[in-house]
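Undergrad: give me a model of this one.
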Amino acid sequence: MALTRPPLDPELRALLADLPLVPELNREVLPQIRQFSSMPVEPLLEGRAIDRREVSIAGADGADIPLSVFSPAGQDHTAPAPCVYWMHGGGMVMGDRFSQLDIPLEWLDLFGAVVVSVDYRLAPEATGTSLVDDCYLGLLWVAGHADELGVDPGRIIVAGVSAGGGLTAGIALLARDRGGPPLAAQVLICPILDHHNDTTSSRQYAGEPGVWTREMNEFGWRSVLGDLADDAVPAHVSPATAGDLSGLPDTYVDAGTAEVFRDEAVTYATRVWAAGGQAELHVWAGGCHGFDALYPQALISAQARRARTDWLARVLTPRPQTAGRAGR
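TA: Alright, predicted model coming up:
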C-alpha cells in the first residue's frame, strides 16, 4: 500500500497537470526521453553580456569530456572572479552541460562569476566511477587554469542539481581525500545521494507516475552500478555511504517535501553538522523534485532561488578576521 504523501504546493500542482509524465523509465524509452532532456543554450544567452568558450579535456580512459565556459563579457582579469563549476541533472542517464544552466547563469549575472559546465558521460553507456571521475577531472582543469579563466582559486564553488547534486557531493569528497583543489562551497540542489533508495520519502514516491519516482531512481542507479555489490560501491559514487563527512566545504542543501530525495538531503546535512561542518538546509513545503528548475516562475521557486543566492552572497563576501581573545 502506498504511503500517504505530503501535499504538493498548489501552484506546482496546477503546473504539473500539464506536464506529460513518463510512466516508466527503461532502456527502451531512454533514447526517446533523452531528446527532450535538454534545451538549446542560445536562448539562455540572448540579451546577456556573456563570452562563451568550448573546451575539451581528456578523460581517464582517453574519452573527450566537453566543458563550456561562460564569463562576463569584457571580464577584468586583474580582479579574479568567483567560479561556479556546474554539474547538470538527469538521473545519471540523460541531460547535458546546458541542462538547468539558467540556475548558475543567474550567479554569473549577480556575482560576475565564471560558470564552467561539464558534459560528463552518462549511464548506462558509462558505468561505475566514470561519471564522477569525469566531473573531478573537469574540476582539476578549472583549478589548473584559474589564471587563464580569470578565476580566484580560493572561490571555486561546485554545484549541481539532482544527479548533478550527487556528483557535486562526490567530487567534494574526492577533493578532500586526494588533496585536490580547495573548494569555497558546495551547493546540492535536490541531490541524488544514496543508491540504497529505501528512505521513507523514496517509498512515498513509488507506484505511480511522477517527476522522478523510486522506480526511475532504481533504474538510474542500476544503470550506473550494474551488478556491483552493495559493499563495493565507492562513497564518492554514493556519497550517503561515506563514513566521514568532516572536512567538507560550506554546504548548501535543498529539496522539496514532496519528492524522493527529501530524506537523503536531510540526513546528509545532519551528518555534516554531526561531523563539525557547516551546512544550510532548506526543505520547501510542497516542492516536487526539481521544482525550481522545472518552473522557475512559480512563487516557491523564486523563494528557493533567492534563498540560495542570499547564501552564496554570504559565502562569497570576504569575512573579517576574528580577533583573538585578550591575553592570548
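
Undergrad: for the rest of this, base every contact and every neighbour count on C-alpha atoms.
TA: Will do.

Undergrad: which helices and strands does the longest helix anywhere in the chain pack with?
TA: Using DSSP state H, we find that the single longest helix of the chain is helix 299-316. On a contact count with 3 or more Cα pairs under 8 Å, 6 or more residues apart in numbering; DSSP states H and E, helix 299-316 meets helix 291-294.

Undergrad: here is a second sequence; please produce its structure as well for comparison:
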Amino acid sequence: MSSEAMRPAPPFDRELMPLLASGQLTSTVDVAQMVAARPPADTSAVDELLAARGLVREDRRAPGLGSDPDVTVSVIRKRSHVPGGPGIYFAHGGGMVTGNRFNGIDRFLDWVELFDAVAVTVEYRRAPEHPDPAPLNDCYAGLIWTAAKAAELGFDPGKLVTAGLSAGGCLIAGAGLLARDRGGPAAAAQVLICPMLDDRNETVSSRQIQGIGVWDRASNAAGWTALLGDRRGTDRVSVYSAPARATDLSGLPPTYIDCGSAEVFRDEAVAFATGIWAAGGSAELHVWAGGFHGFDGFAPDAAISVAARNGRVDFLRRTLGAAPAEPRKN
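TA: As a prediction, this is how the structure comes out:
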C-alpha cells in the first residue's frame, strides 16, 4: 500500500459520529445494491410532503435530444405562487445508478418557499442500463426545456439557477459546460452540492475515505464504472461527462460548491472551484469540517447541516438579489 493510500481521514463531526456508529448508513455499496435501493414509483409520500408545505407538483414531458426519448420532469411551486421569481433546475443524486427525481428535493424546497421559486426536477435515465451519455443528455434536454418554458412556468428567465446533488452535481456541471459550448441556456447561478466530478478516483480524499463514512472509494469506482464501463479512468472520457477533466472553466455562471472534509469528493470539489477562479470566474466554496458525503440530508438538524443549508440560501440571496420571505414555521 502506498504512503498516500495510508493517510488517515479527517475526523467526523461529533454530532454526525453517532449516526455513523449506529449502522444505519453504509460506507461501501456495489451496483447491485444501488439498483436494489432504487425508490418505488409511488409518489404519495412526496405529494403528502409537498401538500404539508403548501406546494403543488405537476409532471411534464421535455423533448429528448435528437432521437432520445422524452424526459419526465416535475414542476414544483407554491400553491399561492406569484410569477416572476427564480427558477430552480435540479438533478438528483444516486451515484448515476439509483435515486429518482424526488430524491434530495429537501435541498431546494426551502428555496421554493423562501424565494417563491419554481423548481423543475429531472428524471434522467440511470446506469448501467443507460450508460453515458444518456443521463447527461437527459439533464441537458430538461435544462433546454425549462429555460424555454420560463414564462409559462412562471419564473424570471434571468434568474434560472441550476442545482445538482452528488451525481446530479456532475450532470449539472456537465450540462453547464455543454450550454456554454453550444450556446445553450444561460444560468444566473449554479449550485453543486457534494458533486461527483472525477471518474479517475485518484485524489487524496478518495484514498482517505475507504470503508468509512458514506460513499467511499469503492462505491465511487462502482458508480463511475456503471456509467462509463471500461472507459473509466482513460482518455476516452468527455469533459462533459466528468467535469473535473475540463481544463477551461471560463464562461460559467457564479457557482456555489460545498462538500464535507471527510468525503471522497472533497478534493475534486476544491479543484473545480480553483479552476473557476483561475479562469477569472466567480465561485464560492465551502468545505464543512467533519462532514461525510450528503451529511445535511442524513442529519438535517445537526449544527453543521443547518449552517450548510443556510450558506446556500445566503448565496442565492446575494447572487439573485432576491429578498427571502419569512421562514416557514414548523
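
Undergrad: mean deviation, the longest helix of the first structure versus the second structure?
TA: Mean deviation of helix 299-316 of the first structure relative to the second structure after superposition (mean Cα distance after the TM-score superposition for the first structure): 0.6 Å.

Undergrad: mind giving me the packing neighbours of the longest strand anywhere in the first structure?
TA: Criterion DSSP state E: the longest strand present in the first structure is strand 151-161. Contact here means 3+ Cα pairs under 8 Å, 6+ apart; on that basis strand 151-161 of the first structure packs against strand 81-87, helix 163-177, strand 185-189.

Undergrad: who touches the longest helix of the first structure?
TA: 9, 11, 82, 107, 111, 155, 184-185, 252, 284, 287, 291-293, 295-296 (Cα atoms under 8 Å, 6 or more residues apart in numbering).

Undergrad: next, the buried residues of that helix.
TA: 300, 301, 304, 305, 308, 309, 312, 315, 316 (16 or more other Cα atoms under 10 Å).

Undergrad: now check the last one against the second structure: what is it aligned to?
TA: Alignment note (TM-score structural alignment): residue 316 of the first structure maps to residue 320 of the second structure.

Undergrad: how about the second one?
TA: Taking TM-score structural alignment, residue 301 of the first structure has residue 305 as its aligned residue in the second structure.

Undergrad: strands of the stretch 201-330 of the second structure, residue ranges please.
TA: 255-260, 283-288 (DSSP state E, counting those that start in this stretch).

Undergrad: what's the most buried one of these?
TA: Mean neighbours per residue, mean count of other Cα atoms under 10 Å, is largest over the strands of the stretch 201-330 of the second structure for strand 255-260, with a mean of 25.

Undergrad: mean deviation, that strand versus the first structure?
TA: Counting by mean Cα distance after the TM-score superposition for the first structure, strand 255-260 of the second structure comes out at 0.5 Å.

Undergrad: counting by contacts, list what that strand packs against.
TA: Using 3+ Cα pairs under 8 Å, 6+ apart: strand 255-260 of the second structure touches strand 189-193, helix 266-278, strand 283-288, helix 303-320.

Undergrad: tell me the angle the first one makes with strand 85-91.
TA: If I follow you right, that is strand 189-193 of the second structure. 40 degrees (axes from the mean of the first three to the mean of the last three Cα atoms, to 10 degrees).

Undergrad: so residue 303 of the first structure versus residue 282 of the first structure, what's the distance?
TA: 11 Å (Cα to Cα, to the nearest Å).

Undergrad: can you find the partner of residue 228 of the second structure in the first structure?
TA: So, by TM-score structural alignment, residue 228 of the second structure is matched to residue 225.

Undergrad: so that match makes contact with residue 127?
TA: Yes - contact criterion Cα atoms under 8 Å: residue 225 of the first structure and residue 127 qualify, at 6.2 Å.

Undergrad: can you tell me how far residue 116 of the second structure sits from residue 90 of the second structure?
TA: Distance from residue 116 of the second structure to residue 90 of the second structure, by Cα to Cα: 16 Å.

Undergrad: neighbour-wise, which of those two wins?
TA: Set residue 116 of the second structure next to residue 90 and count neighbours by other Cα atoms under 10 Å: residue 90 wins out with 33 against 24.

Undergrad: ok, the buried residues of helix 299-316 of the first structure vs residue 215 of the first structure, which is closest?
TA: Residue 215 of the first structure lies nearest to residue 301 out of the buried residues of helix 299-316 of the first structure, by Cα to Cα, at 25.5 Å.

Undergrad: contacts only, for the residue positioned nearest the centre of the first structure.
TA: With distances taken as Cα atoms, centre = their mean, residue 160 lies nearest the centre of the first structure, 1.6 Å away. Neighbouring residues of residue 160 of the first structure by Cα under 8 Å, 6+ apart: 86, 87, 88, 89, 166, 167, 168, 187, 188, 189, 191.

Undergrad: translate it into the numbering of the second structure.
TA: Match for residue 160 of the first structure (TM-score structural alignment): residue 164.

Undergrad: nearest spatial neighbour of that match, skipping sequence neighbours?
TA: Take residue 164 of the second structure and drop its neighbours on the chain: the residue closest to it by Cα to Cα, 6 or more residues apart in numbering is residue 91, 4.7 Å away.

Undergrad: that neighbour -> the first structure?
TA: Per TM-score structural alignment, residue 91 of the second structure is aligned with residue 87.

Undergrad: ok, residue 102 of the second structure next?
TA: So residue 102 of the second structure corresponds to residue 98, using TM-score structural alignment.

Undergrad: helix or strand for its match, which one?
TA: Following DSSP states H and E, one finds residue 98 of the first structure outside all helices and strands.

Undergrad: quick check: it touching residue 117?
TA: Yes - with contact defined as Cα under 8 Å, residue 98 of the first structure counts as touching residue 117 (7.4 Å).

Undergrad: which neighbours do those two share?
TA: residue 88.

Undergrad: just say helix, strand or coil for residue 65 of the second structure.
TA: Three-state assignment for residue 65 of the second structure (DSSP: H, G, I helix; E, B strand; the rest coil): coil.

Undergrad: quick one: contacts for residue 282 of the second structure?
TA: 253, 254, 255, 276 are the contacts of residue 282 of the second structure under Cα under 8 Å, 6+ apart.

Undergrad: between the residues you listed, which has the most around it?
TA: Within these, neighbour counts (other Cα under 10 Å) peak at residue 255, which reaches 24 neighbours.

Undergrad: can you find the partner of it in the first structure?
TA: Checking TM-score structural alignment: residue 255 of the second structure goes with residue 251.
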